[in-house]
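Participant: heads up, no residue letters with this:
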């Protein structure tokens, strides 16, 4: 039989760490020294953090399309973000590598858009590579699952030629 010896700590105020007196506690509640672990009725209400602004879908899609057309991302990265013939158009555009350049990477300089009807956005982006500007236009439509998908894309004002056998 083993005998366990225990010592009880003496409760001197000098041996105990100081209690926290910070009023910025999560939940705005009183410190443990004041009793109670949760917020009290007299404590001020905790402030809700300001809502973080979400980027517009046009900004997100312009960046995604630019990454694919410049060769920084594979075309299949846009597969779940496209609908209809837009993926086929994107594949044709990416094959030619219109934004693949040596030197500075292309960047989106400006984005504009209009809403022809609720749930549809037609957007354009000015893409700059060094001192050269190109135009990119695309259409976004809101699906039944409340996600935006690209349904059309054009680059540089020329529409990609479709093969009549694809119809």
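Facilitator: In hand now; what should we look at? All of these numbers come straight from a predicted model, not from anything done at the bench. Numbers count the residues shown, from 1 in each chain.
Participant: all contacts plus neighbour counts: C-alpha atoms, from now on.
Facilitator: OK.
Participant: what sits up against stretch 111-124?
Facilitator: Applying C-alpha atoms under 8 Å, 6 or more residues apart in numbering, the set of residues contacting stretch 111-124 from outside is 58-59, 62, 125-126, 135-143.
Participant: let's bring in a second one:
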């Protein structure tokens, strides 16, 4: 009697040559997060929620957008305010963009901040091989 090898798989085992669904989802998520508008939305969220200093975006913004962020960031407008509890970090729910012309992206992000859904928008412009933020808009206005 000879055994046949490789004709049947044990139950619950997947084909080793094919990536799992979670691996494929992780690869898609990684590719998406390398897109300029996803990348910048995440960094902007960290700055506007007070988790990172504004200077971390210094090389990724033009002068006008950086000046906007210098005025807005100290207010931490996207920090989740929870009475009597430590604030949870805000979470990106959705990021989208439009291409109004070559070398420009107008993007938006919806975030969950505590029990509120918030929004911000920004414009990225390509200079050479780099994308830089040219403007930032929030659903709140800074004082002053």
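Facilitator: Now that the structure is in, tell me what you want to look at. Predicted model only: the values in this text are computed from it and were never measured.
Participant: how alike are these chains, TM-score-wise?
Facilitator: The TM-score (TM-score structural alignment, normalised by the length of the second structure) is 0.69; 110 aligned residues with a C-alpha RMSD of 2.1 Å.
Participant: on that earlier part again, now secondary structure too, for the contacts of stretch 111-124 of the first structure, in TSV please.
Facilitator: As requested, those are exported to TSV (DSSP: H, G, I helix; E, B strand; the rest coil):
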residue	secondary structure
58	helix
59	helix
62	helix
125	strand
126	strand
135	strand
136	strand
137	strand
138	strand
139	strand
140	strand
141	strand
142	strand
143	coil
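Participant: what about stretch 120-140 of the first structure, how long is it end to end?
Facilitator: With C-alpha to C-alpha, to the nearest Å as the measure, stretch 120-140 of the first structure spans 6 Å from end to end.
Participant: that stretch aligns to what range in the second structure?
Facilitator: The aligned range for stretch 120-140 of the first structure in the second structure is 104-124, by TM-score structural alignment.
Participant: for the second structure, what spans make up the helices?
Facilitator: 21-33, 36-48, 63-72 (DSSP state H).
Participant: how about the aligned partner of residue 78 of the second structure in the first structure, what does it touch?
Facilitator: When the first structure is aligned by TM-score structural alignment, residue 78 of the second structure is paired with residue 99. Residues counted as contacts of residue 99 of the first structure (C-alpha under 8 Å, 6+ apart) are 66, 69, 70, 71, 106.
Participant: and the counterpart of the first one in the second structure, what does it touch?
Facilitator: The criterion is TM-score structural alignment: under it, residue 66 of the first structure has residue 45 as its aligned partner in the second structure. Shown in contact with residue 45 of the second structure (C-alpha under 8 Å, 6+ apart): 78, 90, 92.
Participant: now go through these and say which are in strands.
Facilitator: residue 92 (DSSP state E).
Participant: sorry, back to before: residue 141 of the second structure: which of the helices of the second structure is closest?
Facilitator: With C-alpha to C-alpha as the measure, helix 63-72 is the member of the helices of the second structure nearest residue 141 of the second structure (8.2 Å).
Participant: coming back round to it: ChimeraX command for the buried members of the contacts of stretch 111-124 of the first structure?
Facilitator: To isolate in ChimeraX the members of these that are buried, counting by 16 or more other C-alpha atoms under 10 Å, one can use:
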select :58,62,125,126,135,136,137,138,139,140,141
